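Asks: can't give you the sequence, but here's the structure:
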């Protein structure tokens, strides 16, 4: 059997011939002990530098004040960039609207539009909390009275015109917020009041066709959809009764149906209450012409 070599480490006091310390171990144990001691010293050094103010003496290390100032400058720069992009987009839109030679173009690719039109999965939506339901109920009660009082008051001193002298609103949509207007095929469609065209789009929904959105005075907004040929562009100012589109031939042999929606300061309205139709009773609210100064019932 081979004898293992052992190494003895002795610490003695020669003046007194006294042994103070004697360690006897093999070479492997000495190596393991040396590595362990080295790791302990390295750990202690790292903790000392990392947890004490001595870390500030390391090359390339920023002081606390310098680091805070750098972060603040980065946030300011990011805010300035966002403000610049928003202002640039706003100016580009104004230039596009004011330039009569500019044609409306699609701003999003078809893939992005399809993703927007795709409804969210029910699994990805959080359930409504009790506080949110109570808040929505309270706001509905408040807005219910605001819509019925403020909108008719704002409608006074405005002149609303029917989309066509021969048009009628279907019986089933007279109380709906999306009125269905029945016209003869190929009829002309007029603006319901003075305003500026803010959007013209094509849609495959609601039976297809084009849609025109017009911003009127006193916070009113109207949208006509399921149209055929469009005769206006975004940025055009139109008067009440001015022709803005022509209906398509439609699937029916005798008539064509379009949709009209109205808003007042973001609140949906019932179009029949303000437009009525020529062949039935008058609108629910009297409309006064400011220039003539008489009621049109």
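Replies: Ah, there it is. Everything quoted here is computed from the prediction, not taken from an experiment. Numbers count the residues shown, from 1 in each chain.
Asks: C-alpha from now on. contacts and neighbour counts both.
Replies: Will do.
Asks: so who does the most centrally placed residue in the chain touch?
Replies: Of all residues in the chain, the one closest to the mean position by CA atoms, centre = their mean is residue 116, 11.0 Å from it. With contact set as CA atoms under 8 Å, 6 or more residues apart in numbering, residue 116 has no partners.
Asks: distance of it from residue 33?
Replies: As for residue 116, its distance to residue 33 is 66 Å (criterion: CA to CA, to the nearest Å).
Asks: another one to put next to it:
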């Protein structure tokens, strides 16, 4: 018997000039070479697309590709545009009033300008139901008992002291059911206000309600103290304090003291002896 030989299939790609019918370019291909050239072509196209995305500004068109710094810059620019638009409206109203005055016309009144202001968007949250309010009351009553027991225990290992010498509480009968138990103190004018315990200053801002600056200090065991009504500040955010370090001065002779433990307001009279 004659042996059977399996020949390899080969292909030829020829480019012919139709005018002269001469072969311009010829390439011989096998099946393996066709697969190899196809893979090389796909890889080259993929590499070109990746290069265009990574090395050109086209990457900014992809959703979610912006760097955090670029995203923050875009947000700031958007807010700045809104502020500039608002400022432009105010300046336009001012110039219109000047033009009316120079033209012997009646200028716009404050009430008329106020009516043009955008109205505040109302809260669209659904009101709580009676069952939800009842559940919140029951939970608050249970947590109130837990806090009243655990807070003194947590404060036993800490020695809080009065923020101002000779301070007199103006509302000693703080309600135990109040959500925020702010203690109002009468202190000597320009008295130095000190930290009730060691901690770190976490916030410094101006409080319109208290009529002065407010300083918040984070203490150990999840205690937080806040002092409002300060005129002169001696600390800044991030500063480490020891018990008794000066925070500021109370020029008006009044001071608001708040103490929080685990996110709940604590009556300062229960942990500080005035």
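Replies: Nice, thanks for sending it over. This structure is a prediction, so every number in the text was calculated from the model and none was measured.
Asks: surely the residue nearest to the centre of structure 1 is within a helix?
Replies: Yes: counting by DSSP: H, G, I helix; E, B strand; the rest coil, residue 116 of structure 1 is found in a helix.
Asks: so how far is residue 208 of structure 1 from it?
Replies: Distance from residue 116 of structure 1 to residue 208 of structure 1, by CA to CA: 18 Å.
Asks: what is the equivalent residue in structure 1 for residue 37 of structure 2?
Replies: Under the alignment (TM-score structural alignment), residue 37 of structure 2 maps onto nothing in structure 1.
Asks: and residue 37 of structure 2, how many neighbours?
Replies: 12 (other CA atoms under 10 Å).
Asks: likewise for residue 24 of structure 1?
Replies: For residue 24 of structure 1, using other CA under 10 Å, the count is 12.
Asks: could I get the full set of helices for structure 2?
Replies: 31-55, 68-102, 110-115, 130-156 (DSSP state H).
Asks: can you add distance to residue 207 of structure 2 and give those back as a markdown table?
Replies: Formatted as a markdown table, the helices of structure 2 follow (distance: least, CA to CA, whole Å):
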| stretch | distance to residue 207 of structure 2 |
| --- | --- |
| helix 31-55 | 48 |
| helix 68-102 | 23 |
| helix 110-115 | 26 |
| helix 130-156 | 27 |
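Asks: and of these, who's closest to residue 262 of structure 2?
Replies: Checking these against residue 262 of structure 2 by CA to CA gives helix 130-156 as the closest, at 9.1 Å.
Asks: average gap between that closest one and structure 1?
Replies: Following the fit onto structure 1, the mean deviation recorded for helix 130-156 of structure 2 is 1.3 Å by mean CA distance after the TM-score superposition for structure 1.
Asks: in that helix, which residues are buried?
Replies: 147, 151, 155 (16 or more other CA atoms under 10 Å).
Asks: I figured the second one was touching residue 261, is that so?
Replies: I take that to be residue 151 of structure 2. Yes: using CA atoms under 8 Å, residue 151 of structure 2 is in contact with residue 261, at 7.1 Å.
Asks: so which residues of the stretch 151-297 of structure 1 form strands?
Replies: In the stretch 151-297 of structure 1, the segments counted as strands under DSSP state E, counting those that start in this stretch are 168-169, 178-184, 188-190, 195-202, 210-216, 220-227, 229-230, 237-238, 243-246, 255-264, 267-269, 287-288, 295-296.
Asks: could the ones you listed be laid out in CSV, adding distance to residue 67 of structure 1?
Replies: CSV is the format used below for the strands of the stretch 151-297 of structure 1 (distance: least, CA to CA, whole Å):
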stretch, distance to residue 67 of structure 1
strand 168-169, 67
strand 178-184, 57
strand 188-190, 63
strand 195-202, 48
strand 210-216, 50
strand 220-227, 51
strand 229-230, 59
strand 237-238, 54
strand 243-246, 60
strand 255-264, 50
strand 267-269, 49
strand 287-288, 65
strand 295-296, 70
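Asks: and residue 139 of structure 1, which of those strands is closest to it?
Replies: Checking the strands of the stretch 151-297 of structure 1 against residue 139 of structure 1 by CA to CA gives strand 267-269 as the closest, at 12.5 Å.
Asks: which part of structure 2 matches that closest one?
Replies: Going by TM-score structural alignment: strand 267-269 of structure 1 matches residues 264-266.
Asks: give me the mean distance between that stretch and structure 1.
Replies: Looks like 0.6 Å for stretch 264-266 of structure 2 (mean CA distance after the TM-score superposition for structure 1).
Asks: burial count for residue 219 of structure 1?
Replies: Neighbour count of residue 219 of structure 1, defined by other CA under 10 Å: 14.
Asks: relative to residue 13 of structure 2, how far out is the aligned residue in structure 2 for it?
Replies: Applying TM-score structural alignment, one finds that residue 219 of structure 1 aligns to residue 222 in structure 2. For residue 222 of structure 2, the distance to residue 13 of structure 2 (CA to CA) stands at 80 Å.
Asks: stretch 22-31 of structure 1 aligns to what range in structure 2?
Replies: Under TM-score structural alignment, stretch 22-31 of structure 1 has no counterpart anywhere in structure 2.
Asks: quick one: end-to-end length of that stretch, please.
Replies: One end of stretch 22-31 of structure 1 sits 17 Å from the other (CA to CA).
Asks: and residue 253 of structure 2, what does it touch?
Replies: 186, 187, 188, 189, 190, 191.
Asks: rerun that using 6 Å as the cut-off
Replies: 186, 187, 188, 189 (CA atoms under 6 Å, 6 or more residues apart in numbering).
Asks: same question for residue 18 of structure 1.
Replies: residue 12.
Asks: how much space separates it from residue 24 of structure 1?
Replies: Taking CA to CA as the measure, residue 18 of structure 1 falls 17 Å from residue 24 of structure 1.
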